[in-house]
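Trainee: Coordinates only, no sequence provided:
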């Protein structure tokens, strides 16, 4: 018996799924962030934690673990030197294949066929496959990139809250709610920003979406700006020759109603999720149905 392990390691969380050769899910796991920025030691520990949860749930013994073929999609591994470092990670599996989290999202969305996936989560990146060639658009990292993402939306909310505290712009329910997290004290907000990660900023995005949906003028402007960036992403994807485009990522569902109808008409629903893509990366192929 051969087992397949898929891992989706992103900026907000790391998820795992273990299946057998028939595709039956035997175990799953979930841990915290696992992008390449956290350092190789912590990355390895987080990946192994997620994998171990799935393996424990499946009840595999050591011999069975050695038959596992793993596919892992990890945010940030395209940075110089990261892929070389991954080779040294000591997983007790038959094989391990690595790609970015965006690649496995695209593989899962289109079953490995040509197409594109725009991931809108903590960050944002488009992964495109045309004629079997993979390339990305955007995704250079926060704050220089990640347009339309949760982190970008949260950053805009913080800017608005600070300006409102200064009196440089009018207060709205959104600015009051954000400022309240820091006792309406600018110094506390600045101290938080000194240590804040993209995930911390992205944690503010649901709050912004809530207020935008309740017609807060500033929240609406933030979300509308994010939607414009997403639409530019989608137009660029098709201009680069992709035959289809799907959305993925934790913020995609809430952002979709803010896109113009002519844009949403170009979108397709994903065939599968990033973990499906990770399993395909690992080598899993579903048995043909009769």
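Mentor: Perfect, thanks for sending it. Bear in mind that the values here come from a model prediction, so they are computed numbers and not experimental data. Numbers count the residues shown, from 1 in each chain.
Trainee: switch to C-alpha atoms for all contacts and neighbour counts from now on
Mentor: Noted.
Trainee: hey, where'd the strands end up in this structure?
Mentor: 3-9, 14-20, 25-31, 68-74, 95-99, 115-120, 124-130, 133-137, 245-248 (DSSP state E).
Trainee: Let me have these in a markdown table, extended by mean neighbour count and distance to residue 192.
Mentor: Rendered in a markdown table, the data for those read as follows (neighbours: other C-alpha atoms under 10 Å; distance: least, C-alpha to C-alpha, whole Å):
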| stretch | mean neighbour count | distance to residue 192 |
| --- | --- | --- |
| strand 3-9 | 30 | 25 |
| strand 14-20 | 24 | 24 |
| strand 25-31 | 19 | 24 |
| strand 68-74 | 26 | 27 |
| strand 95-99 | 18 | 33 |
| strand 115-120 | 28 | 24 |
| strand 124-130 | 25 | 23 |
| strand 133-137 | 13 | 31 |
| strand 245-248 | 24 | 29 |
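Trainee: quick one: which of the ones you listed is nearest residue 227?
Mentor: Taking C-alpha to C-alpha as the measure, those were each checked against residue 227, and strand 115-120 came out nearest at 10.7 Å.
Trainee: by contact count, what packs against the closest one?
Mentor: For strand 115-120, the helices and strands in contact under the criterion 3 or more C-alpha pairs under 8 Å, 6 or more residues apart in numbering; DSSP states H and E are helix 101-110, strand 124-130, helix 217-239, strand 245-248.
Trainee: relative to strand 133-137, how tilted is the first one?
Mentor: Relative orientation of helix 101-110 and strand 133-137, computed by axes from the mean of the first three to the mean of the last three C-alpha atoms, to 10 degrees: 120 degrees.
Trainee: neighbouring contacts of helix 101-110?
Mentor: Helix 101-110 is contacted from outside by 8-10, 72-75, 112-113, 115-117, 119, 125-128, 246, 248, 269-278, 280-281, using C-alpha atoms under 8 Å, 6 or more residues apart in numbering.
Trainee: wouldn't residue 12 be in contact with residue 122 here?
Mentor: Yes - at 6.6 Å, residue 12 counts as touching residue 122 under the criterion of C-alpha atoms under 8 Å.
Trainee: who's more crowded, these two?
Mentor: Between residue 12 and residue 122, counted using other C-alpha atoms under 10 Å, the more crowded position is residue 122 (28 against 20).
Trainee: Next up, a structure to set beside the first:
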């Protein structure tokens, strides 16, 4: 039985799905992180652990070397990491892409549309006429606009500016300063914090009614709206907002764009791409 493999992997774990040539999922499994930007060897080991566990759930399953695989991974755009990972894996045919690509394929299916995945980080994808293109992202330091990490960083920066008298102090900004021990505490936090640490402050921005929170989120919503307008190129393509903050942005953009729920997950997107690759279409 010819099977294909889809992998969805990131910094917290990876998921594997085995499917037949029609895309019907036969076996699912999970394993540890698969971020090839930080640990190629560890990612390879966890990808194989998830693959073997998924194979164990399928009767008369083939050897991993017989599989056609598409891997949507954090760090999937880094060519040296992709080359090293490919050399470590046994699959007969393999395609490694960024996890934003497989997320977009799952969210949009075969149709034209725009996906914005907004969680700790952020990334866009546009699909037109079957061609899928990823844009944005670039990580916390250089991009990830509108993401939880960037919103959290903006809140901390606003608190310090308010303490300096450059903007009005609000109850939320005063609370942030108190919790972190003032300027020095915020700077110390920023020197060691990872994106996920900043992102833990995001709910206080998107869910609160503090004037500072509203100003930060209003600016983020306006930025997302402007980016979607550019990506539309004058069209009215369906827009799918995914990720942990997707629903919050969707509430603010309702009526502005034709918003649709995602058709599927990133793992389902990886499986669909693996089916196409096996059929010679990928």
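Mentor: Good, I have the coordinates. For clarity, every value in this text was computed on a predicted model and none was experimentally measured.
Trainee: so what number do they get for TM-score?
Mentor: The pair, once superposed, lands on a TM-score of 0.81 when counted by TM-score structural alignment, normalised by the length of structure 2; 275 aligned residues with a C-alpha RMSD of 3.1 Å.
Trainee: related to what we said a few turns ago, need the strands of structure 1 in TSV with distance to residue 261 of structure 1, can you?
Mentor: As requested, those are exported to TSV (distance: least, C-alpha to C-alpha, whole Å):
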stretch	distance to residue 261 of structure 1
strand 3-9	31
strand 14-20	33
strand 25-31	35
strand 68-74	32
strand 95-99	33
strand 115-120	17
strand 124-130	20
strand 133-137	23
strand 245-248	15
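Trainee: Out of those, flag the one nearest residue 59 of structure 1.
Mentor: For these, proximity to residue 59 of structure 1 was assessed by C-alpha to C-alpha; strand 25-31 is nearest, at 8.6 Å.
Trainee: mean per-residue distance, that closest one to structure 2?
Mentor: For strand 25-31 of structure 1, the mean distance from the matching residues in structure 2 following superposition reads 3.6 Å, by mean C-alpha distance after the TM-score superposition for structure 1.
Trainee: Contact partners for residue 245 of structure 1?
Mentor: By C-alpha under 8 Å, 6+ apart, residue 245 of structure 1 lies in contact with 115-118, 234, 237-238, 266-268.
Trainee: Relative to residue 18 of structure 1, which of these is nearest.
Mentor: Among the contacts of residue 245 of structure 1, residue 117 lies closest to residue 18 of structure 1 (C-alpha to C-alpha), at 23.6 Å.
Trainee: What's the local residue count around residue 54 of structure 1?
Mentor: Residue 54 of structure 1 is flanked by 25 other residues according to other C-alpha under 10 Å.
Trainee: which residues touch it?
Mentor: Contact partners of residue 54 of structure 1, counting by C-alpha under 8 Å, 6+ apart, are 16-18, 26-29.
Trainee: what about it, distance to residue 65 of structure 1?
Mentor: When C-alpha to C-alpha, to the nearest Å is applied, the distance between residue 54 of structure 1 and residue 65 of structure 1 equals 11 Å.
Trainee: got it, and residue 132 of structure 1?
Mentor: Distance, residue 132 of structure 1 to residue 65 of structure 1, by C-alpha to C-alpha: 32 Å.
Trainee: So for those two, which residue has more residues nearby?
Mentor: The residue with the greater number of neighbours, taking residue 132 of structure 1 and residue 65 and applying other C-alpha under 10 Å, is residue 65; the counts read 20 against 11.
Trainee: Leaving out chain neighbours, which residue sits closest to that one?
Mentor: Of all residues beyond its chain neighbours, the one nearest residue 65 of structure 1 is residue 93 (6.2 Å), with distances taken as C-alpha to C-alpha, 6 or more residues apart in numbering.
Trainee: tell me the contacts of that neighbour?
Mentor: Contact partners of residue 93 of structure 1, counting by C-alpha under 8 Å, 6+ apart, are 65-70.
Trainee: corresponding residue for residue 157 of structure 2 in structure 1?
Mentor: Counting by TM-score structural alignment, residue 157 of structure 2 corresponds to residue 159 in structure 1.
Trainee: what do residue 12 and residue 122 of structure 1 both touch?
Mentor: Contact criterion C-alpha under 8 Å, 6+ apart; residues bridging residue 12 of structure 1 and residue 122 by contacting each: residue 199.
Trainee: any idea how far the residue located most distally from the centre of structure 2 lies from residue 159 of structure 2?
Mentor: Among the C-alpha atoms of structure 2, the one farthest from their average position, using C-alpha atoms, centre = their mean, is that of residue 165, at 36.6 Å. Counting by C-alpha to C-alpha, the separation of residue 165 of structure 2 from residue 159 of structure 2 is 10 Å.
Trainee: surely residue 147 of structure 2 meets residue 124?
Mentor: No - in this structure residue 147 of structure 2 lies outside contact range of residue 124 using C-alpha under 8 Å: 11.6 Å.
Trainee: how many other residues sit next to the closest residue to residue 120 of structure 2 other than its chain neighbours?
Mentor: Excluding the flanking residues, the one nearest residue 120 of structure 2 by C-alpha to C-alpha, 6+ apart is residue 148, at 4.6 Å. Residue 148 of structure 2 sits with 29 neighbouring residues when counted by other C-alpha under 10 Å.
Trainee: quick one: contacts for the aligned partner of residue 148 of structure 2 in structure 1?
Mentor: Residue 148 of structure 2 maps onto residue 150 in structure 1, with residues paired by TM-score structural alignment. For residue 150 of structure 1, the set of contacting residues under the criterion of C-alpha under 8 Å, 6+ apart consists of 120-123, 201-205, 251.
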